[in-house]
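Novice: No sequence on hand, only this structure:
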């Protein structure tokens, strides 16, 4: 969506074929920008239904490219694009095929078809490219943000903190993204539990929603919160459409993901200047500011997360926008790379 909002839509237009999990899907915005959105309900995700829907959509109009961004059985359909003489771009977003061994094998098998059909290979980080494409060549195009929107604001900081009744003494830590095993909110709760043993003013703002696949995980998190006695320290915001304002309200951001390709959240937060602690599984190529640190994510590293959080929590970078503009994440540079993908 960050690309779609900025790309020259007089020269290139996107349609979207997606699974409908019932959460934010940008439908209204996409149609307003001239695109179409085609949904396949999550209860109809049989391979037969996927193939049927994919083939139907490809025949609706003359497409020049299929730009594939997933690791799933949807990949079994990509050969249909080749039969219709449509160019295929395969885009890697993750540094692991899945969070379980069995699913990793399954997704590797699904990816074989996509790789054999790929005319162009793209990755959001060098690590994500090597994971999916192995020895094949690929183009590294980092994720892009509208970084000026994420500039720190004391006004929005106060607005969001007042909304959730945070006091001036509260130390607010954020974790942004879909509530799921991959994003590892469970680990964040364990770190928070240790922090509040020393200071009750630590708060964790969990910004994001869960989909149908994440319901059990969310219920497990709620149970842990009750078990740890964190009811007054953890706030679930649900889906928010003004996430850029939330970064200003934070004193620290955690990204303890089990795996990521190139988390856009991290770049957004760096543009805002909020200090970040990330899982060591995440690419190091996104480090822009001096207040960004990496730690392992396991039970043995809990103490390191606690001690580093206490040191990092008041180290906001106030020159961060200038830093981002001088890097590979510069939006004009990234947009140029995307246009080249489509031969423009």
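Specialist: Arrived safely, thanks for sending. The structure displayed is predicted, hence computed values, not measured ones. Residues are numbered from 1 along each chain as shown.
Novice: Only C-alpha atoms from now on, for both contacts and neighbour counts.
Specialist: Fine.
Novice: Start and end of stretch 79-89, how far apart?
Specialist: Terminal residues of stretch 79-89 are spaced 12 Å apart (Cα to Cα, to the nearest Å).
Novice: In that stretch, which residues are buried?
Specialist: Buried positions in stretch 79-89, judged by neighbour count with 16 or more other Cα atoms under 10 Å: 79, 81-82, 86-89.
Novice: How about stretch 220-240?
Specialist: Buried residues in stretch 220-240 (16+ other Cα under 10 Å): 221-222, 224-225, 230, 233-234, 239.
Novice: any residues touching that stretch, and which ones?
Specialist: The contact list for stretch 220-240, computed with Cα atoms under 8 Å, 6 or more residues apart in numbering, reads 24, 185-186, 189, 193, 201-209.
Novice: next up, a second structure to put side by side with the first:
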């Protein structure tokens, strides 16, 4: 069986890439999974790694005008599907127009199985009002071009598929490698030493620097915390379009020694070991993979109240409002939770089917129509 995963790339090392990479690495040999990337891969090593698992990466995007890009992507995807005889196409996106263009291309070549997968519950980037309008216009059309509808949470399903019956939507958890993220005291000691933060209390955040992740709110929280306890540090893992803006904000507030800009990492699992608490004050998420990883590492977690309650897997999770007048509440909760003792959450996540093995089984069952 041959499957093409569409709109997957390693730009900013996002959650969808992490998820699909895990599926490809663990899928077995009875199925071939390729990638149709709308954005260029930024790390050639990721392409080489995928090649070891018989995964071909095809660039079907366009680097010019965004309006022309949709047409070029449509044509390139049609050509790729025609020449490679795929049995199934699995399209990933946070907005309906991206799903619609690719699904229509697959329908035009007569593909029998066209899966559209919702990974978010909001609009990111610039021109958000316009993007939301386009999304709302396109999402009802998905019913006419796709055969299967998948979401990472009930909230993501509501965002993308308002005219699809709930029993026709498959919810697939964003599973992670539980053994890889399992709390390990020895790795914790080594990683904190490598970071030079042995004597610090570390707040962790993993996510690209973009509107969605709300880094500005994090900086305001850190400004208050620094006044109370100077041993508290914020570890920011990721990169993105707003990175320089956040750097400048930190500098203007004199917090350079308090906030660590780590960049991207191929060993995020080890960075989770070093943290004492994980925070995610996002404006929206589908179901954040980093939130699952943090809980797999046994960390106390604080989510924005705008994130679906389905993200709460362990008992060490709190949801707080991200209103401007609620920063003190975040400060109080962080100070309360940052000293909590870590514990092994492996079985809790396993029981809730947040293991990558559960996700792989769900994906393969979907592809094979089981």
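Specialist: Yep, it's here. Note that the structure is predicted; figures quoted are calculated from it, not measured.
Novice: Quick TM-score on the pair, please.
Specialist: After superposition, the two chains reach a TM-score (TM-score structural alignment, normalised by the length of the first structure) of 0.92; 337 aligned residues with a Cα RMSD of 1.9 Å.
Novice: quick one on the thing from earlier: select from the contacts of stretch 220-240 of the first structure every entry located in helices.
Specialist: Using DSSP state H, the subset of the contacts of stretch 220-240 of the first structure located in helices is 185-186, 189, 193.
Novice: all helices of the first structure, in order?
Specialist: For the first structure, the helices defined by DSSP H cover 2-6, 27-32, 47-58, 78-83, 101-117, 126-133, 154-163, 185-195, 215-228, 243-249, 264-272, 302-312, 320-325, 331-341.
Novice: Of all the ones you listed, which one is nearest residue 147 of the first structure?
Specialist: Across the helices of the first structure, residue 147 of the first structure has its closest neighbour in helix 264-272 (5.8 Å, Cα to Cα).
Novice: Show me what that closest one is packed up against.
Specialist: helix 243-249, strand 276-279, helix 320-325 (3 or more Cα pairs under 8 Å, 6 or more residues apart in numbering; DSSP states H and E).
Novice: Go again with 7 Å.
Specialist: Applying 3 or more Cα pairs under 7 Å, 6 or more residues apart in numbering; DSSP states H and E, we find helix 264-272 of the first structure packed against helix 243-249, helix 320-325.
Novice: Counterpart of residue 297 of the first structure over in the second structure?
Specialist: By TM-score structural alignment, residue 297 of the first structure lines up with residue 322 in the second structure.
Novice: Can you give me every residue that contacts the closest residue to residue 322 of the second structure other than its chain neighbours?
Specialist: Once flanking residues are discounted, residue 322 of the second structure sits nearest to residue 304: 6.2 Å by Cα to Cα, 6 or more residues apart in numbering. Neighbouring residues of residue 304 of the second structure by Cα atoms under 7 Å, 6 or more residues apart in numbering: 280-282, 319-322.
Novice: If any of those are buried, give me the PyMOL selection for them.
Specialist: Applying 16+ other Cα under 10 Å to the contacts of residue 304 of the second structure, the buried members can be selected in PyMOL as follows:
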select buried, resi 280+281+282+319+320+322
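Novice: thinking again about what came up before, give me the aligned partner of the residue nearest to residue 322 of the second structure over in the first structure.
Specialist: In the first structure, residue 304 of the second structure lines up with residue 279, judged by TM-score structural alignment.
Novice: quick revisit: any idea which of the helices of the first structure gets closest to residue 94 of the first structure?
Specialist: Using Cα to Cα as the measure, helix 126-133 is the one of those that comes nearest residue 94 of the first structure, at 5.0 Å.
Novice: So which residues make contact with that closest one?
Specialist: 92-96, 123, 138, 140, 261, 283.
Novice: and of these, the nearest to residue 302 of the first structure?
Specialist: Among the contacts of helix 126-133 of the first structure, residue 283 lies closest to residue 302 of the first structure (Cα to Cα), at 20.6 Å.
Novice: what separates the closest one from residue 263 of the first structure, distance-wise?
Specialist: According to Cα to Cα, residue 283 of the first structure and residue 263 of the first structure sit 9 Å apart.
Novice: Skipping adjacent residues, who's closest to the aligned partner of residue 37 of the second structure in the first structure in space?
Specialist: Counting by TM-score structural alignment, residue 37 of the second structure corresponds to residue 18 in the first structure. Leaving aside its sequence neighbours, residue 18 of the first structure sits nearest to residue 39 (Cα to Cα, 6+ apart; 5.2 Å).
Novice: and the one you found, what pairs with it in the second structure?
Specialist: Aligned partner of residue 39 of the first structure by TM-score structural alignment: residue 59.
Novice: how deep is its match tucked in, by neighbour count?
Specialist: 20 (other Cα atoms under 10 Å).
Novice: Just list the residues touching it, thanks.
Specialist: 36-38, 40.
Novice: Recalculate using a threshold of 8 Å.
Specialist: Residues near residue 59 of the second structure by Cα under 8 Å, 6+ apart: 36-40.
Novice: so what's residue 68 of the first structure closest to, chain neighbours aside?
Specialist: In this structure, residue 68 of the first structure finds its nearest non-sequential neighbour in residue 90, 4.9 Å apart by Cα to Cα, 6+ apart.
Novice: Kindly provide the distance from the aligned partner of the one you found in the second structure to residue 96 of the second structure.
Specialist: With TM-score structural alignment as the criterion, the equivalent of residue 90 of the first structure in the second structure is residue 116. Between residue 116 of the second structure and residue 96 of the second structure the computed distance is 9 Å (Cα to Cα).
Novice: okay, and the common contacts of these two?
Specialist: Common contacts of residue 116 of the second structure and residue 96 (Cα under 8 Å, 6+ apart): none found.
Novice: out of the two, which sits in the more crowded spot?
Specialist: More neighbours surround residue 116 than the other of residue 116 of the second structure and residue 96, with 29 against 26 (other Cα under 10 Å).
Novice: The more buried one contacts residue 101, correct?
Specialist: No - using Cα atoms under 8 Å, residue 116 of the second structure makes no contact with residue 101, being 10.9 Å away.
Novice: For the contacts of stretch 220-240 of the first structure, give me JSON lines that also has distance to residue 325 of the first structure and neighbour count.
Specialist: Below are the contacts of stretch 220-240 of the first structure laid out as JSON lines (distance: Cα to Cα, whole Å; neighbours: other Cα atoms under 10 Å):
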{"residue": "24", "distance to residue 325 of the first structure": "29", "neighbour count": "12"}
{"residue": "185", "distance to residue 325 of the first structure": "31", "neighbour count": "24"}
{"residue": "186", "distance to residue 325 of the first structure": "34", "neighbour count": "20"}
{"residue": "189", "distance to residue 325 of the first structure": "34", "neighbour count": "19"}
{"residue": "193", "distance to residue 325 of the first structure": "37", "neighbour count": "19"}
{"residue": "201", "distance to residue 325 of the first structure": "35", "neighbour count": "16"}
{"residue": "202", "distance to residue 325 of the first structure": "33", "neighbour count": "19"}
{"residue": "203", "distance to residue 325 of the first structure": "32", "neighbour count": "22"}
{"residue": "204", "distance to residue 325 of the first structure": "30", "neighbour count": "23"}
{"residue": "205", "distance to residue 325 of the first structure": "28", "neighbour count": "20"}
{"residue": "206", "distance to residue 325 of the first structure": "28", "neighbour count": "21"}
{"residue": "207", "distance to residue 325 of the first structure": "26", "neighbour count": "19"}
{"residue": "208", "distance to residue 325 of the first structure": "27", "neighbour count": "18"}
{"residue": "209", "distance to residue 325 of the first structure": "30", "neighbour count": "20"}
